[in-house]
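A.B. asks: quick check, what structure comes out for this input:
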Amino acid sequence: MKIDYSLYLVTDRSFLGGKSIEEAVEEAIKGGVTLVQVREKDASSREFYEVALKVKKVTDKYKVPLIIDDRLDIAQAVDASGVHLGQSDLPLKLARNILGKDKIIGISVGNVAEAKEAEADGADYVGIGTIFFTGTKKDIKTPIGIEGLTEIVENIKIPSVAIGGINQENTKAVLKSGTNGVAVISAILGKKDIRGAAEEFRK
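C.D. replies: This is a model prediction of the structure:
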């Protein structure tokens, strides 16, 4: 399965201002989003499952891979394309045993050592961040900036996606690092015209 990591949407329902999650995701995909991760930090398991199911109907319709944040059980329950793990989630090798070799597994990394470990353990891609200060992660350590991003990209062979404070203005500079794509939350979902915001990124 050849994955296009270029415009990676991470969901956050707090930005939707009354729009349904499926409507927002559909607009984003029409605008050019290539990959969708459902992220639900505060939902119950049942609610997370129901949200993931709604989003999967949309991603299936457009043949866009669906990634579930953290939760292997939800990823399995909705038959998502894969899962995205943080450094404190289940170990990657264990996740691989559970999900099998055909599912995508991504890992969040913040330095070269974490990225190399993820690669050695068989991650399909890494999410590198936080690149810039961002409103969605309040507890953030110092952002690694484009310099930190570039250093990680140069030290691994697997695909990577940059995340954290990325918007239309800084995307060009971020992509110069050689990363395969940008992960975006508020710069798409926080806009009235979600499709238009995604199209701006594609340009």
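A.B. asks: hey, let's count contacts and neighbours off CA atoms from now on
C.D. replies: Noted.
A.B. asks: quick one, strands of the protein?
C.D. replies: 7-10, 35-38, 66-69, 82-85, 104-109, 125-128, 160-163, 181-184 (DSSP state E).
A.B. asks: now show me the structure for the sequence below, then we'll compare the two:
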Amino acid sequence: MAPPLCRLYLITPPRLDDLAAFGHVLAHALDAGDVAALQIRLKDAPDAVIAAAVDALMPIAAGRGVAVILNDRPDLAASLGCDGVHVGQDDAPLAEARRIVGPDRMVGVTCHDSLHLGMEAAEGGADYVAFGAFFPTTTKDAPTRAELELLTGWQQDMLIPCVAIGGITVPTARELAAAGADFLAVSAGVWTYGEGPAAAVAAFNAEMAAGVGERPR
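C.D. replies: The predicted model follows:
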């Protein structure tokens, strides 16, 4: 059996004013270490802005084997050819998102700090659940604070992957991986890292691998 992994799930900055410049930064970051997915998250942006971002960034990600997930918008995820969609509790219901994107695209669901919401999403056919926020974050309003034990319990009892999100930085990556996170969703922790995003990706990968090695056998 292959050893468990914890992988990086990047989320774009909340604004992308220069797509070409960000595309270069993204390419260098993705070349610096393992990244499972890129979520394009442009809250309240016009459809044309979201479409332009997908058109610019998806080839960069896809060329490196990185899945492209669109935040909130199953309709655009389907029409633009994204690999999946991520929905929150106040967005399109899981069943509706699945109907729109079809059976072959991923659907992830925000479940805050609730094991109950996570189990409902798993039973409803979600491909992954996201728990958080685990730490204070300025990227988005986080109404709940999740505890590490939630990841451990999920890993022991459930089959679909769990994503940890919310204020995650290189120094906190190891404990989340050790607790049982399958993926760490990170935005500012990569894009504002002091040594640059590429160095952040490399550092996250090293810390996550160390954390997985600390999981109970």
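A.B. asks: kindly provide the TM-score of these chains.
C.D. replies: The TM-score (TM-score structural alignment, normalised by the length of the first structure) is 0.89; 199 aligned residues with a C-alpha RMSD of 2.1 Å.
A.B. asks: would CSV of the strands of the first structure with distance to L16 of the first structure be doable?
C.D. replies: Formatted as CSV, those follow (distance: least, C-alpha to C-alpha, whole Å):
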stretch, distance to L16 of the first structure
strand 7-10, 13
strand 35-38, 14
strand 66-69, 19
strand 82-85, 22
strand 104-109, 25
strand 125-128, 23
strand 160-163, 20
strand 181-184, 14
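A.B. asks: these into CSV, with extra columns for mean neighbour count?
C.D. replies: Converted to CSV, the strands of the first structure look like this (neighbours: other C-alpha atoms under 10 Å):
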stretch, mean neighbour count
strand 7-10, 24
strand 35-38, 24
strand 66-69, 26
strand 82-85, 25
strand 104-109, 24
strand 125-128, 26
strand 160-163, 27
strand 181-184, 24
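A.B. asks: quick one: closest of these to R195 of the first structure.
C.D. replies: Closest of the strands of the first structure to R195 of the first structure is strand 7-10, at 12.0 Å (criterion: C-alpha to C-alpha).
A.B. asks: average gap between the closest one and the second structure?
C.D. replies: When the second structure is overlaid, strand 7-10 of the first structure sits 0.3 Å from its aligned residues on average, using mean C-alpha distance after the TM-score superposition for the first structure.
A.B. asks: that older thread, go through the strands of the first structure and name the closest to E151 of the first structure.
C.D. replies: strand 125-128 (10.7 Å).
A.B. asks: any idea how far that closest one is from the chain center?
C.D. replies: 9 Å (C-alpha atoms, centre = their mean, to the nearest Å).
A.B. asks: which residues in the second structure does it match up with?
C.D. replies: Per the alignment by TM-score structural alignment, strand 125-128 of the first structure matches residues 128-131 in the second structure.
A.B. asks: how far apart are the matching stretch and its match in the first structure?
C.D. replies: Per aligned residue, stretch 128-131 of the second structure averages 0.9 Å (mean C-alpha distance after the TM-score superposition for the first structure).
A.B. asks: quick revisit: so which of the strands of the first structure comes closest to E169 of the first structure?
C.D. replies: The nearest among the strands of the first structure, by C-alpha to C-alpha, is strand 181-184 at 12.4 Å.
A.B. asks: mean deviation of the closest one from the second structure?
C.D. replies: Strand 181-184 of the first structure sits 0.8 Å off on average (mean C-alpha distance after the TM-score superposition for the first structure).
A.B. asks: the second structure: matching residues for that strand?
C.D. replies: So strand 181-184 of the first structure sits over residues 183-186 in the second structure, by TM-score structural alignment.
A.B. asks: go on, stretch 76-90 of the first structure?
C.D. replies: Residues 78-92 of the second structure are where stretch 76-90 of the first structure lands, counting by TM-score structural alignment.
A.B. asks: for the matching stretch, which positions count as buried?
C.D. replies: By 16 or more other C-alpha atoms under 10 Å, the buried positions in stretch 78-92 of the second structure come out as A78, L80, G81, C82, D83, G84, V85, H86, V87, G88, D91, A92.
A.B. asks: I'd like those as TSV, with distance to D141 of the second structure appended.
C.D. replies: Shown next, in TSV, are the buried residues of stretch 78-92 of the second structure (distance: C-alpha to C-alpha, whole Å):
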residue	distance to D141 of the second structure
A78	27
L80	27
G81	28
C82	25
D83	26
G84	23
V85	20
H86	16
V87	15
G88	12
D91	15
A92	18
